[in-house]
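Enquirer: what would the 3D arrangement of this be:
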Amino acid sequence: MAHSNCNACAFYEDHAANSDSKLQNAGLCRANPPISQPAAETRGFWPVVSANDWCGKFSGAVAAE
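Expert: Here you go, the predicted model:
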């Protein structure tokens, strides 16, 4: 695939930091559920990836019908 990097994947979401400013070249991978934390009072998190990263689960965006 010519463009099988994360920012072209249907599971990639642009990531905003807690300060609501967009992180440069970073996004969240939504291909799997969030990773849980060891303590019950902490939240799970989605893996942060570079827009230019890639993996074996790439899925192109699907047009809505």
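Enquirer: CA only for contacts and neighbour counts going forward, please
Expert: Noted.
Enquirer: which residues does Ala16 contact?
Expert: Lys22, Leu23, Gly27 (Cα atoms under 8 Å, 6 or more residues apart in numbering).
Enquirer: another for comparison:
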Amino acid sequence: MVFSAAVWPGWAVTVVLEQEALQAGVRTVLIENYELTVTADVQCPAGVAIIPGSGSRARPRSTAKRPR
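Expert: Below you'll find the model as predicted:
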């Protein structure tokens, strides 16, 4: 059994994003890349896995507005 644990393939490991870091990153992108004023907390689901080749189905739920 020890042998199989030592050669466990890397592709079988699921990497999950830290929720607070993900929320901070989304907020930064909204402000810096989209020039939005974000007045509410950004909320992302917990346990978001990184899956190569997959997209995000995140939907904005904010009252963020572009400056005029």
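Enquirer: TM between them?
Expert: Overlay of the two chains. TM-score (TM-score structural alignment, normalised by the length of the first structure): 0.27; 35 aligned residues with a Cα RMSD of 4.0 Å.
Enquirer: so which of the contacts of Ala16 of the first structure is the most crowded?
Expert: Gly27 (23 neighbours; other Cα atoms under 10 Å).
Enquirer: which strand or helix spans it?
Expert: Using DSSP states H and E, Gly27 of the first structure falls within strand 22-29.
Enquirer: mind giving me the packing neighbours of that strand?
Expert: Using 3 or more Cα pairs under 8 Å, 6 or more residues apart in numbering; DSSP states H and E, the elements in contact with strand 22-29 of the first structure are strand 12-16, strand 48-50.
Enquirer: Leu22 of the second structure falls within a strand, correct?
Expert: No: with DSSP: H, G, I helix; E, B strand; the rest coil as the criterion, Leu22 of the second structure is assigned helix and is not in a strand.
Enquirer: tell me, how many residues neighbour it?
Expert: Using other Cα under 10 Å, Leu22 of the second structure is surrounded by 17 other residues.
Enquirer: how near is it to Ser4 of the second structure?
Expert: 33 Å (Cα to Cα, to the nearest Å).
Enquirer: just the buried positions in whatever helix or strand Ile31 of the second structure lives in, please.
Expert: Using DSSP H and E, Ile31 of the second structure sits within helix 19-32. Of the residues in helix 19-32 of the second structure, Leu22, Gln23, Arg27, Leu30, Ile31 count as buried by neighbour count, 16 or more other Cα atoms under 10 Å.
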